[in-house]
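In: Make a model of this:
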Amino acid sequence: MSFKFEKLVIWQKSMDFGEHIFNLSQGFPKDEVFNLTSQMRRAADSIALNISEVSILQSKLEFKKFLGYSIRSLAETVTCLYKAKDRKYISEEEFSKLYNESYSLMNQIIAFRNQII
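Out: Below you'll find the model as predicted:
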């Protein structure tokens, strides 16, 4: 047995992405716990949460809307990555790796959303 969303590659990749963000943010300064760290983790987790929430018994229109929410959460996460880089919490290399992963995931979610008729 499995839930429908567990078979979606975009859900699987968004779960991995959320874990990458969590692990990265563990190295942020303690004074960021209730600011950037929390915001970044919530935004990254929201990507997979929105995909799973809408994949069960929703209309196609609702499905597209929630995939849009996932894309927005991804954009929010990328902005947090910029903040982390600018504040010197992450290296340029770490930023580039996660930025590229974000861009790839965004394109996959968009492609999936465009397939829904």
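In: okay, CA-based contacts and neighbour counts for the rest of this
Out: OK.
In: Just give me how far the longest helix belonging to the chain sits from the chain centre.
Out: Longest helix of the chain, by residue count under DSSP state H: helix 60-86. Centroid separation between helix 60-86 and its chain, computed with C-alpha atoms, centre = their mean, to the nearest Å, is 6 Å.
In: Helix or strand next in line after that helix, which one?
Out: helix 92-115 (DSSP states H and E).
In: Which elements pack onto that next one?
Out: Applying 3 or more C-alpha pairs under 8 Å, 6 or more residues apart in numbering; DSSP states H and E, one finds that helix 92-115 makes contact with helix 9-25, helix 60-86.
In: List the buried residues for the shortest one?
Out: I take that to be helix 9-25. 10-11, 13-15, 17-18, 21-22, 24-25 (16 or more other C-alpha atoms under 10 Å).
In: How about the longest one?
Out: Taking 16+ other C-alpha under 10 Å as the basis for neighbour counts, the residues of helix 60-86 that come out buried are 63-64, 66-78, 80-82, 84-85.
In: Following up with a second sequence; could you model it the same way so I can compare the two?
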Amino acid sequence: MSNQGFVMSHRELKLYQTAFESAMRVFEVAQALPAKERPLLGDQIIRSSRSVCANLAEAWQKRRYKGAFVAKLNEVEAEAAETQTWLEFAIVCDYLDAEVGQELFGKYTEIIAGAARLIDHADAWVTS
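Out: A predicted model of the protein is given here:
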């Protein structure tokens, strides 16, 4: 069964919407980091959170080939896990409120799980 007729763009995927909203929240949080951490921790967490979205967009465009689609989704998982790591550093260093950090950490757990589901059902999304 193909999902191709139902979803026309990666922007329609709930997973992408969650990733984009989370990346925007990470950006807001990063702006509140101490000045000495913005070029280091701030840039890294922003980059990895945005990379989740970019890799989802690339995966969508590469779904003609299952291997390429799955490889990009693996990158989504990796970038989401990296974002979680930076969130942990921000929490432990007291740069980020623990409740806010845990909420964002949970969003990236959802993203990792969503990417895993897409991988598990890749055949339904591949266009050829």
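In: residue range for the longest helix of the first structure in the second structure?
Out: The counterpart of helix 60-86 of the first structure in the second structure, counting by TM-score structural alignment, spans residues 66-92.
In: With the first structure overlaid, report how far that stretch is off on average.
Out: Mean deviation of stretch 66-92 of the second structure relative to the first structure after superposition (mean C-alpha distance after the TM-score superposition for the first structure): 0.5 Å.
In: any chance of the helices and strands packed on helix 92-115 of the first structure in JSON lines, plus distance to residue 100 of the first structure?
Out: Formatted as JSON lines, those follow (distance: least, C-alpha to C-alpha, whole Å):
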{"stretch": "helix 9-25", "distance to residue 100 of the first structure": "11"}
{"stretch": "helix 60-86", "distance to residue 100 of the first structure": "10"}
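In: The residue positioned nearest the centre of the second structure: what's it in contact with?
Out: Nearest residue to the geometric centre of the second structure (C-alpha atoms, centre = their mean): residue 52, 3.3 Å. Under the criterion of C-alpha atoms under 8 Å, 6 or more residues apart in numbering, the contact list for residue 52 of the second structure reads 19, 75-77, 79-80.
In: Please pull up the equivalent of it in the first structure.
Out: That one, residue 52 of the second structure, aligns with residue 47 by TM-score structural alignment.
In: How about residue 109 of the second structure?
Out: Mapped onto the first structure by TM-score structural alignment, residue 109 of the second structure lines up with residue 103.
In: do the same with residue 22 of the second structure
Out: Using TM-score structural alignment, the partner of residue 22 of the second structure in the first structure is residue 17.
In: Roughly how far does the residue lying closest to its match once chain neighbours are set aside sit from residue 60 of the first structure?
Out: Leaving aside its sequence neighbours, residue 17 of the first structure sits nearest to residue 44 (C-alpha to C-alpha, 6 or more residues apart in numbering; 7.2 Å). Distance from residue 44 of the first structure to residue 60 of the first structure, counting by C-alpha to C-alpha, to the nearest Å: 24 Å.
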